[in-house]
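**Q** A predicted structure for the sequence below; I have some questions about it.
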Amino acid sequence: MTRPAELTRRRALLAGAAWLAPAAWAQTQGCDKPLYLTFDTGHMEVAPWVAEVLARQQVKVTFFAANEPTKAGDGSLGTHWAPWWKARAAEGHEFASHTFDHVYWRADVPGEAARFRVRASAGPAAGQELTWTARQYCDEIARAAARISEITGKKPLPLFRAPGGKTSPRLLAAARACGWEHVGWAPAGFLGDELPSETASNEALLKKALRDIRSGDILLAHLGIWSRKDPWAPTVLEPLIAGLKAKGFCFRTLRDHPAYRDWIAEKK
């Protein structure tokens, strides 16, 4: 017979586990309400705190990495941040390309051959308007993936995210022909960390996300936004994850996303 004190203790432990880590339970029982949390690079100042939250909450994410300017050290894929990326690989997170020099698609160039107007926000050509072939754009995606692999020892997913999510059907077709599938985000998955904190407070963004996010959504946040005065991460990240878990959501990486898992398996 179980003693009353022991029964009370077990009930408390179960209640605590259900609040703090329903995603962990879901992963053992099946994940009926999956979410796919993703992070793009940025100035990296909040990266150490983001990693702490993810580890504490036992959540795995997919990082889309570019070599962007940072507040400390060299670029986000430079030697200064290499140990941070390697540690995330050891924890089981996934990685994908965000283009090496954070290159924005600007427009398609008319003509039979696929060419694009682009502008990088990092690297030696930052701020310059350039015209690239499809091969040049594919090579840029591959540069970031190669650097991630070099740092972490882990092969990135055959996925990429165009900076700003800016693409065209022609660009997407060209990238896919080179072996790269594009990943955007759900409307409710735009977590708002790029918005001015003067008009989009952390409290308001948290409330909106908890209200609007639905099962299957891809969520987008960053490892630091230069323009936001009141940083979204890590302030909102932990209550958001805990709140979503309390609603029965669980977290997966894009390796398990139904729209991409077959593509990923084909490209092994």
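**A** Looks like it came in fine. It should be emphasised that the depicted structure is a prediction, and the values quoted were computed from it without experimental measurement.

**Q** only C-alpha atoms for contact and neighbour calcs from this point on.
**A** Will do.

**Q** Can you get me a residue count around Arg176?
**A** 16 (other CA atoms under 10 Å).

**Q** Just to be sure, it is in a strand?
**A** No - assignment of Arg176 by DSSP: H, G, I helix; E, B strand; the rest coil gives helix, placing it outside any strand.

**Q** Next one: it from Arg135, what distance?
**A** Counting by CA to CA, to the nearest Å, the gap from Arg176 to Arg135 is 11 Å.

**Q** One more: Thr99?
**A** Distance, Thr99 to Arg135, using CA to CA: 13 Å.

**Q** another structure for you, compare them:
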Amino acid sequence: MKALLLALVATAAAAQPRCDKPVYLTFDTGHMGVAPLIAETLKRHGAKATFFLASEPTKTGGTTLDDVWAPWWRERAAEGHDFGAHTWDHDVFLADLPDADGRVTRFRFRTQAGVNPPVVRELSAAQYCASLKKVGERFTAMTGRPLGPIFRAPAGRTSAALLDAARACGFTHVGWSRAGFLGDELSSAAHPNAQLLEKALRDIRPGDILMAHLGIWERQDPWAPAVLEPLLAGLAQRGLCFAPLREHPRYAPLFAPRPKKP
């Protein structure tokens, strides 16, 4: 059975010389327990993805951006994937905090990553930008390459003022398509893998941005590779292919080389 599946995967990959019906796989960091399996699955399918990085706790007692995981990120960069920020501390936006004049230069967040207890705190626009840039600095230190000019707010929660603050320091937000919510952070009991796979294969269309994680602490039945493997094979059979966000028409201009100043 496994040999047959691998043969189907190879056939599907060979049948996709051009990516003319792309979907855009994206992964936010998590406990990293399934990260090696996800990387192997992407490689088998010749699928490019985009990863959004935060410094989160891992199952091995470290963090997603520590020296233990640096080689893993370096390998993914060498494979041609894309990378963006997910805030350094995994700050989930809660509210704008306008000043007496109605200007918004401060925000309230719930800082919550993995098994760490949540903490509610305030950050200025400058501090939020520093959080995004810190991810880029660490990514470059690990891989020797620059981070992409994109970010994803944890839980996808933003405001117009927060997006403006991020744009001011070079980061454009990337959400996900409605059908692209792959459900790996939902309860296994209420949303079993078979149900998530069926929904994704039914609803995903060309151009959709898909979102999953590199491991969710609360999910008892891991989503990857149980769903990821047949999802990639099934979408490829429908003629879809897997591209990084630098090829998305909305984000491609952000990745284009800027002309050098005379």
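**A** Received the coordinates, thanks. Keep in mind it's a predicted model, so treat the numbers as computed, not measured.

**Q** circling back: quick one, which of Thr99 and Arg135 of the first structure is more surrounded?
**A** The residue with more neighbours, out of Thr99 of the first structure and Arg135 and counting by other CA under 10 Å, is Thr99; that gives 27 against 15.

**Q** Quick one: residues contacting the more buried one.
**A** For Thr99 of the first structure, the residues meeting the contact criterion (CA atoms under 8 Å, 6 or more residues apart in numbering) are 65-66, 140-144, 160-163.

**Q** Apply 10 Å and report the result again.
**A** Thr99 of the first structure makes contact with 64-68, 120, 137-145, 160-163 under the criterion CA atoms under 10 Å, 6 or more residues apart in numbering.

**Q** Ala130 of the second structure too?
**A** When contacts are counted by CA under 10 Å, 6+ apart, Ala130 of the second structure is found next to 87-88, 124, 136, 166, 169.

**Q** Check which helix or strand the residue in the first structure that it lines up against maps to.
**A** Alignment of Ala130 of the second structure against the first structure is given by TM-score structural alignment, with Asp139 as its counterpart. Assigned by DSSP states H and E, Asp139 of the first structure belongs to helix 134-152.

**Q** Onto which residues of the second structure does the helix or strand following that helix map?
**A** The helix or strand immediately downstream of helix 134-152 of the first structure is strand 159-160, counting by DSSP H and E. Residues 150-151 of the second structure are where strand 159-160 of the first structure aligns, taking TM-score structural alignment as the criterion.

**Q** average gap between the matching stretch and the first structure?
**A** Mean deviation of stretch 150-151 of the second structure from its aligned counterpart in the first structure after superposition (mean CA distance after the TM-score superposition for the first structure): 0.2 Å.

**Q** about what we covered before: measure the mean distance from the helix holding Asp139 of the first structure to the second structure post-superposition.
**A** Here helix 134-152 of the first structure is compared with the second structure after superposition; its mean distance to the aligned residues, by mean CA distance after the TM-score superposition for the first structure, is 0.9 Å.

**Q** Please spell out which residues along that helix are buried.
**A** In terms of neighbour count (16 or more other CA atoms under 10 Å), helix 134-152 of the first structure has its buried residues at 134, 137-149, 151-152.

**Q** Tell me the one among the residues you listed nearest to Val109 of the first structure.
**A** Closest to Val109 of the first structure out of the buried residues of helix 134-152 of the first structure is Ala134 (10.9 Å), distances taken as CA to CA.

**Q** For burial, what's the neighbour tally of Met196 of the second structure?
**A** Quick fix: residue 196 of the second structure is Leu, not Met. Burial of Leu196 of the second structure is recorded as 20 neighbouring residues (other CA under 10 Å).

**Q** Tell me who's in contact with the equivalent of it over in the first structure.
**A** Correspondence of Leu196 of the second structure to the first structure, assessed by TM-score structural alignment: Leu205. Leu205 of the first structure makes contact with 190-193, 195, 197, 211, 232, 236, 240, according to CA under 10 Å, 6+ apart.

**Q** State the three-state secondary structure for Leu205 of the first structure.
**A** Under three-state DSSP, the three-state class of Leu205 of the first structure is helix.

**Q** try Leu97 of the second structure
**A** Reducing the assignment at Leu97 of the second structure to three states with three-state DSSP gives strand.

**Q** Name the residues contacting each of Thr99 and Arg135 of the first structure.
**A** Residues touching both Thr99 of the first structure and Arg135 (CA under 10 Å, 6+ apart) are Ile141.

**Q** on that earlier part again, looking at the contacts of Ala130 of the second structure, which is nearest Ala13 of the second structure?
**A** Within those, distances to Ala13 of the second structure taken as CA to CA reach their minimum at Gly136, with 31.9 Å.

**Q** Surely that closest one is in contact with Gly148?
**A** Yes - taking contacts as CA atoms under 10 Å, Gly136 of the second structure lies within contact range of Gly148: 8.2 Å.

**Q** Stretch 249-257 of the second structure: which residues count as buried?
**A** Neighbour-count burial for stretch 249-257 of the second structure, counted by 16+ other CA under 10 Å, picks out 251, 254.

**Q** hmm, who's touching it?
**A** For stretch 249-257 of the second structure, the external contacting residues (CA under 10 Å, 6+ apart) are 148-150, 170-174, 207, 244-247.

**Q** Recalculate using a threshold of 7 Å.
**A** Around stretch 249-257 of the second structure, the neighbours that count as contacts under CA atoms under 7 Å, 6 or more residues apart in numbering are 149, 245-246.

**Q** Switch those residues over to CSV; also include distance to Thr26 of the second structure and neighbour count.
**A** Formatted as CSV, the entries for the contacts of stretch 249-257 of the second structure read as follows, by distance: CA to CA, whole Å; neighbours: other CA atoms under 10 Å:
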residue, distance to Thr26 of the second structure, neighbour count
Pro149, 15, 21
Leu245, 8, 28
Arg246, 12, 22
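
**Q** can you give me the strands in the first structure?
**A** For the first structure, applying DSSP state E gives strands covering 34-40, 62-65, 94-97, 103-109, 115-120, 129-133, 159-160, 181-182, 218-222, 250-251.

**Q** Out of those strands, which is closest to Gly75 of the first structure?
**A** Ranking the strands of the first structure by distance to Gly75 of the first structure, with CA to CA as the measure, places strand 62-65 first at 10.7 Å.

**Q** What distance do you get for Ser188 of the second structure to Leu228 of the second structure?
**A** For Ser188 of the second structure, the distance to Leu228 of the second structure equals 15 Å [CA to CA].

**Q** no no, Phe107 of the second structure
**A** 36 Å.

**Q** just to revisit the earlier point, so which of the contacts of Ala130 of the second structure is the closest to Asp99 of the second structure?
**A** For the contacts of Ala130 of the second structure, the closest approach to Asp99 of the second structure (CA to CA) belongs to Ser124, at 11.6 Å.
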